[in-house]
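Undergrad: Prediction below, plus the sequence it came from.
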Amino acid sequence: MIECVDEFAAPGLSRRGLLAGAASAVLLSACGKAIKPPPERVLFVGNSLIYYNDMPGQFAQLASMALGRRVEAEMLARGGAHISHHAKLGLVQRELSSGRYSALVLQEFGGGLSCSPGMLKFGFSCETSHAAHAELAEAARAAGARAVLLGVYRQHTGSAAELVAKEAELARQIGALHIGLGDFPQLLSMHSDWAWLDPEDGQHPGPDLSLLMALRTVRALYARAPRAGAIALALHDYRGRESPSLDRLASMQEVGAAMIERRLDAEEFAQRLRAAGLERPAVVR
């Protein structure tokens, strides 16, 4: 016989408490009480191409808007890190084994998957990278999470097309979704006034490129789009000495990254949605 109680105290749920939480949810359901599902979590793994403009944070806000429920993002990243560095350390695998994540998003060291001989000077091996991607994608599947290969941008049409083809083939081999950025040269030409690249170095993502990657990740995982309209995004500024380290989740680091707010009016955001391949009805003013 199930005995129902008026209140259920649920302090911060530990990883070991997930099964107990699920059992409690069944109990509350039997008692006729509303069940609030835990937030969905996505783990982003990569390097500075991810943490510039807090791309995972943007994704979480946009995905929450698109789905109408809370989506959270965690990040493991370090400037210059390869996916093989992450796989060797083992933290990604341990995080996935917790069962907290619904998806794993991998972004490789810039241009590495082109497999050009010039990458050797960065200690990058395509063979090692492919093996690491396969290992982490398998760890994601074993934990019930989807694996996603988030592509890297190139500014020239030929090199962008070559890179996106090699990324897509690797994604096929490891059973991952692929998010390509092969059209970046065209977008760069069409919207030359957008903040595509970081103004300080001209290489890292600027606010609009990070937003494009975040929106395309929302599209790949959920096939949904945030409602068009004016928007304000709160971002951590992880650049410089505030950048994440390889051995801890960004949320566990005391980096003191400042918060930046980015506002886009309804038309500006509608344009970015279209650039990401997310069409929405026109906003009625």
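TA: Done, it's in.
Undergrad: contacts and neighbour counts: CA atoms only from here.
TA: OK.
Undergrad: SS state for residue 158?
TA: Residue 158 falls in the helix class when you classify it by DSSP: H, G, I helix; E, B strand; the rest coil.
Undergrad: ok, it - how many residues close by?
TA: The burial count assigned to residue 158 is 11, neighbours taken as other CA atoms under 10 Å.
Undergrad: can you check residue 183 too?
TA: Neighbours around residue 183, by other CA under 10 Å: 17.
Undergrad: Next, find the distance separating it from residue 58.
TA: Note on residue 183: its distance to residue 58, by CA to CA, to the nearest Å, is 21 Å.
Undergrad: try this one side by side with the last:
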Amino acid sequence: MRRCLVVAILTLFALAGAQASEPEHRVLFIGNSLTYVNDLPNAFASLAPDGTRMDVDMIASPGASLADAMRNPLVTKALTEGGYTDVILQERGGDAFCPAACRQEGFSTLPAMRSAREASRMARAAGARVFYLGTWQSSRETNEALEFGERAIASASGAAYVEIAEPRRKLMQTHPELAWTHADGQHPGYATTAMMALRLWRAMFGVTPTTVPCVAGEVHYHAPKPEGVLHIDLSRKPRTCLVPSDAVRKLAVDP
């Protein structure tokens, strides 16, 4: 009897130890160059407080739409079998654009709707929360059409929408000294990547980060692993911080 009791206690300790070593959050980013330029997943992971158990992965290829992603068996396997607790979807820039004609036709001319809904359905069926991370255009008018489409897609997909376009445009006006656009004139600059990381963290965990988003290792411009799953090594010390510390709250909350 005593022997059985000892075995039972040891088994409980082993199970508790295994559970303690498992990550509390498994996060998957699915996107494209807007996601991997400046290492958004890496910057996001750097916001985790000490002691946080977290895994962060990314599947992203140059110029990829969510429709492209859903044709990739690697993506569908990750969504259904990866054990992720949180999935972030980011569409190719402009694909969610929904001008007046699109709205009048009930989104039937918005191809991005179908792929986002399918990705979200798979993720939620596997027990994950889904977040639809916005993109941006250059003017208030184009941002309005883009955000209309993004909100509609997020709502139809059962995903939480993380708005970027209009807050970014307004912050660019009030803080022009920050690096909003990459030197190529198209991709996110450090400030835009930091803003996405901060607002996404706030949406996912309900708290406003106070830490500067930083990147460990090389800051990527080209896709670091276009044919596979990139795993962010959280043990590496952050090396490149994307914005000054006094910009963090502005990027996370304003306007």
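TA: Nice, thanks for sending it over. Everything numeric in this text was worked out from a predicted model, so none of it was measured.
Undergrad: check which helix or strand covers the residue most central in space within the second structure.
TA: In the second structure, the centroid-proximal residue (CA atoms, centre = their mean) is residue 88; its distance is 4.2 Å. If you go by DSSP states H and E, residue 88 of the second structure is part of strand 86-89.
Undergrad: how much does that strand stray from the first structure?
TA: Superposed on the first structure, strand 86-89 of the second structure shows a mean distance of 0.7 Å to its aligned residues (mean CA distance after the TM-score superposition for the first structure).
Undergrad: So what does the residue nearest to the centre of the second structure match up with in the first structure?
TA: In the first structure, the residue matched to residue 88 of the second structure (TM-score structural alignment) is residue 105.
Undergrad: Same question for residue 230 of the second structure.
TA: By TM-score structural alignment, residue 230 of the second structure lines up with residue 250.
Undergrad: Contacts only, for its match.
TA: Residue 250 of the first structure is in contact with 74-77, 244, counting by CA atoms under 8 Å, 6 or more residues apart in numbering.
Undergrad: which of those residues does the second structure keep?
TA: For these, the aligned pairs still in contact in the second structure (both residues aligned by TM-score structural alignment, their matches' CA atoms under 8 Å) are 74-76, 244.
Undergrad: pretty sure residue 232 of the first structure is in a strand, no?
TA: Yes - Residue 232 of the first structure: assigned to a strand according to three-state DSSP.
Undergrad: How many residues are close by it?
TA: Per other CA under 10 Å, the neighbour tally for residue 232 of the first structure reads 12.
Undergrad: same check, this time on residue 185 of the second structure
TA: Neighbour number of residue 185 of the second structure under other CA under 10 Å is 9.
Undergrad: Same question for the one 4 residues further on.
TA: The criterion is other CA under 10 Å. On that basis, residue 189 of the second structure has 20 neighbouring residues.
Undergrad: any idea how far the residue nearest to the centre of the second structure is from residue 237 of the second structure?
TA: Residue 88 of the second structure is 24 Å from residue 237 of the second structure, by CA to CA.
Undergrad: Might you report the residue contacts of the residue nearest to the centre of the second structure?
TA: For residue 88 of the second structure, the contacting residues are 27-30, 130-133, by CA under 8 Å, 6+ apart.
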